[in-house]
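**Q** give me a 3D structure for the following:
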Amino acid sequence: MSTEPTQMRREILEIPDAVERLLAEGGSAVTAAAERARAFDPRFLLSVARGSSDHACTYLKYVSELILKRPMASVGPSVSSIYGVDLDAADALCIAVSQSGQSPDILAMTESLRKNGTFTVAITNDDKSRLAMASEITLPIHAGPELSVAATKTFVTSLVAGLWLIAETKGDQDLVAAIHALPDHLAAAARCDWSEAAAAIDGSSLFTLGRGPSWAISNEAALKFKETCLIHAESYSSAEVFHGPVSIIGQSFPVITFAAGDAAEDSVAQTSDALIEKGAEVFTLARGAKRATVLPHVRTGHCLTDPVAAIVSFYGMVEAVAVGRGINPDAPRHLNKVTETV
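**A** I've put the predicted structure just below:
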């Protein structure tokens, strides 16, 4: 067996440097986009994305609604690419997220929205991609090459780029300062030891839970279990798990609950402890939990940057679970790095 670290592990460890590079090189693009966004003054925001990029947009939805007080909704790319319908969204700002910038359906919806008066911003790792060319403004994420099929550093830099755009649009200097402090926090997050949770994952099925921005991180976590570990995982809001899904929980059923230092943390802690009563083995980032196992984690000084640190710690664990199961997380079966959906 090789003792060399996987490409996924190397890219997880590159995340703090990738975010540092984004902060050093991406400021002019973010400032220009924020100025345009303020002048445009959208009534609401839209997102166009799939997979991990769509999970990044779910996080940005909560950020928009909490910071800008503007609703944000994910639109179905197939509405344009398959059904041929142009949406009437002239008052909206659209954030299209794709690490490759190549997927035809994401491109088609972005082009359709721009044609009909929507202000379009692309977040991508390729500023020469078709998506970048189709959008009014592009925010390059400066992640550098990502060779492992599983997105890690491109997911995190997409989160940071979108968060930075919204913070600058609002003029929230506390949030901007927290964003600039992220590299050191992410380096610490990469060192968090989640081996206790990894040991509890038996390879059959599990839940990941969160609420608010942390629910977006839960969604990404569930995808990564399926993608890299071949383990069935489902993500739910901690407010919804008792509305049906709890029925499948049996003795020692693994659950990971994500939380930030925000108004939802207490409710996540309560849900985590309540699931212990149902027989689940629960690991949580909610500090108020009394029965669930609180995992080592990093708080960043701002509740909206806490979820960024959480996913970095999680990535380290899920890569270890995959390797422990004898699976190469760099090349999951049936998957390619770039998926081009019509």
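**Q** can we go C-alpha only for contacts and neighbour counts from here?
**A** Will do.
**Q** okay, and Leu46 sits in which element?
**A** strand 44-48 (DSSP states H and E).
**Q** mind listing what's buried in whichever helix or strand comes after that strand?
**A** Per DSSP H and E, the first helix or strand lying C-terminal to strand 44-48 is helix 52-63. Neighbour counts over helix 52-63 (16 or more other CA atoms under 10 Å) mark Ser52, Ser53, Asp54, His55, Ala56, Cys57, Thr58, Tyr59, Leu60, Lys61, Tyr62, Val63 as buried.
**Q** what angle separates helix 52-63 from strand 44-48?
**A** 170 degrees (axes from the mean of the first three to the mean of the last three CA atoms, to 10 degrees).
**Q** residues in contact with helix 52-63?
**A** Contact partners of helix 52-63, identified using CA atoms under 8 Å, 6 or more residues apart in numbering, comprise 47-49, 71-74, 97-99, 151, 155, 158-159, 162-163, 166, 212-217, 219-220, 223, 304.
**Q** and with 6 Å instead?
**A** By CA atoms under 6 Å, 6 or more residues apart in numbering, the list of residues contacting helix 52-63 from outside reads Met72, Val97, Ser98, Leu159, Pro213, Ala216, Glu220.
**Q** next one: stretch 175-183
**A** So stretch 175-183 is contacted by Pro16, Glu20 (CA under 6 Å, 6+ apart).
**Q** to compare against the first, here's the next sequence to fold:
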Amino acid sequence: MCGIVSYKGKMNAREVIIDGLEKLEYRGYDSAGIAVANEGEISFEKRAGKLSNLEKALEENPIAGHVGIGHIRWATHGAATDINSHPHLSNNGRLAVVHNGIIENYRDLKNELEEEGYTFKSSTDTEVIAVLLEKYYENDLLEAVRKTRERLVGSFACGIISADEPDRLIGMRVESPLVFGLMEDGFIMASDIPSLLKYTRDVIYLENGDLVDIKGSSFTIYDKDDKKVSREVKKIEWSVDAASKDGYDHFMIKEINEQGPAIDELLRVNVKNGRVDFEEGSFSRQELSSIDRIYIVACGTAYHAGLVGKYAIERIAKIPVTCDLASEFRYNNPFIDEKTLVIFISQSGETADSLKALRLAEEKKAKTLLITNTLASSMDREADKSIYCYAGPEIAVASTKAYTTQLVNLYLLALDFSIKLSRIDEKAYEGILEELKKLPKKVDTLVKDDEAIKKFAKEIADKASLFYIGRGLDYATSIEAALKLKEVSYIHTEAFAAGELKHGTISLIEEGTPVIAIMTQDDLVDKTLSNVEEVVSRGARVFAITSKDDERIEKISDAWIRLPQTLDILYPILSVIPAQLMAYYTSTAKGIDVDKPRNLAKSVTVE
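**A** This next block holds a predicted model:
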């Protein structure tokens, strides 16, 4: 949530920063601002609302310079207003800061500073950073930043400039992500890679506690102990086109269509010579033999992938698994010790709740493994092992290809564990791998089979509520399907375990209520079909997502889509595709900005 872009170089800072902020809009925001140090003063503009509001203000006041900081804000402290927007300036107007994250002790700091005579214009936690910088500033911006950092508690990635040192830019990273890019004629810092791609592919992933001090044409990085350090420069392999819409109307539909190739690439990397091979990313037979329980910990869509992963690991590798929400994990007194493996799933590798849970697991001496789409993220650096999704940049807030590649990695992990522990025979192992390899083409076929989905999406666009139902693995998919629809269409959508309808929730079904039933599991289709008959008898309109060529399903459903054939255990990878399309087409039918749904952010870097 929120996003920072800071620049120092020979180009117009305003143009670079605004361009970079546009690349971060997917993260979710409600205001934007920019500040530039030039000719002994700081010029700034900030506006509530979309970035276009800021751009219009800059047309009237075209501030210019070669050193600047920019920000898009998602309100956490104070309403989305011009005053609360970043950047925030010191009382004397000589220092400016943009900040991603939360300052947990800002109230105490604010009270202290007010008693000393400083004043505050905004309701934000961030303004205390600017005021502290003024308090500690004695003609050395770096020293002021160091002293300020010592006083702050929370998560903060910052860009900082001073009117008295107009040839200097400082970046500060504690908990919140910040990437430092090296350009031919300057430097750029941002919250995420897409802001940098136009200008450079040479980046340094700043580590927790790092300060980067840019003066003139050089820079110095200091670690959390204020020691000078060298950080590895990494080459970004994404193309600029990979982070653009490439002819699609929205990023979400582009990323839905990219799932087949993404799965194919993932399998190519992680399956070699007929064996799952994560190289350094998994555990040895000896290490696995000492594990007596597994936790899967994640948030949102990643947690839903974990629900499927629990089923796969228990069914294939015969290891008991508990799936828990990262935001609840630390408060549930989990039974973890050195014989526990905790698997974390995070698309960004920066999810605040998951990062805190990871640190708890480490304190308890558990083994930790991360499934992520982001190399060199905070969680990637801290986990014992990491497995990557190789899905490329996912820009739409609603996750699609990150989810399906997480699923594939969980299946591969289950196979890897099972073969190392001798809990699967060779034929079954090879059979699942072969079916996984066939999935990319089946996904490609499914994303094109969307006419029935488009039609039903138009029907439900004006509905107040909708329900998904399923049993077993289909219920796990239903939970993710319901989240996808509600987050981009704003329709109240719930997932019900189909067998639980008669225990209370069927009271919500009335004439015309839309129900989407997922039916893929051989041993559960008849029972789910009986549940569908229950809702139909009460007036529901049913859309069926099924793997079965069964005239009973066609007879009782108002519309349906039939999935390509695969193993029952693998159907969550296919059955979620129509649900993603349903969410997308319902959102577009309602005229919603599907890539940037209200109140949501792509990377949730605060608790």
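**Q** hang on, the earlier thing: which ones among the contacts of helix 52-63 of the first structure are found in strands?
**A** Judged by DSSP state E, strands contain the following of the contacts of helix 52-63 of the first structure: Met72, Val97.
**Q** can the contacts of helix 52-63 of the first structure go into TSV with extra columns for distance to Ala199 of the first structure and neighbour count?
**A** Shown next, in TSV, are these (distance: CA to CA, whole Å; neighbours: other CA atoms under 10 Å):
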residue	distance to Ala199 of the first structure	neighbour count
Met72	38	24
Val97	34	30
Ser98	33	30
Leu159	29	25
Pro213	27	28
Ala216	24	28
Glu220	20	25
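**Q** and the contacts of helix 52-63 of the first structure, which is closest to His243 of the first structure?
**A** Using CA to CA, Ala216 comes nearest to His243 of the first structure of the contacts of helix 52-63 of the first structure, at 19.1 Å.
**Q** what ranges do the strands span in the stretch 101-250 of the first structure?
**A** Remark: strands assigned in the stretch 101-250 of the first structure by DSSP state E, counting those that start in this stretch are 119-124, 137-140, 205-210, 232-237.
**Q** closest one to Ala269 of the first structure among those?
**A** Of all the strands of the stretch 101-250 of the first structure, strand 205-210 comes closest under CA to CA, at 10.2 Å.
**Q** between the closest one and strand 232-237, how many degrees?
**A** Going by the same axes, to 10 degrees, strand 205-210 of the first structure makes 20 degrees with strand 232-237.
**Q** now strand 205-210 of the first structure on the second structure. Mean distance?
**A** On superposition with the second structure, the mean distance recorded for strand 205-210 of the first structure (mean CA distance after the TM-score superposition for the first structure) is 0.8 Å.
**Q** corresponding residues in the second structure for that strand?
**A** Under the alignment (TM-score structural alignment), strand 205-210 of the first structure falls on residues 465-470 in the second structure.
**Q** what's in contact with that stretch?
**A** 478, 491-498, 514-518.
**Q** farthest-apart pair in those residues, please.
**A** Ile491 and Ala498 (20.2 Å).
**Q** comparing these two, which residue is more hemmed in?
**A** The residue with more neighbours, out of Ile491 of the second structure and Ala498, is Ala498; 25 against 20, by other CA atoms under 10 Å.
**Q** alignment lookup: the more buried one to the first structure.
**A** Alignment note (TM-score structural alignment): Ala498 of the second structure maps to Ser238 of the first structure.
**Q** ok, now Thr374 of the second structure?
**A** Aligned by TM-score structural alignment, Thr374 of the second structure pairs with Asp126 of the first structure.
**Q** what's near enough to touch the match of Ala498 of the second structure?
**A** Leu209, Gly210, Arg211 are the contacts of Ser238 of the first structure under CA under 6 Å, 6+ apart.
**Q** from those residues, which is closest to Asp184 of the first structure?
**A** Gly210 (24.3 Å).
**Q** could you give the number of residues near the closest residue to that closest one other than its chain neighbours?
**A** Nearest residue to Gly210 of the first structure in three dimensions, chain neighbours excluded: Phe258, at 4.8 Å (CA to CA, 6 or more residues apart in numbering). Using other CA under 10 Å, Phe258 of the first structure has 32 neighbouring residues.
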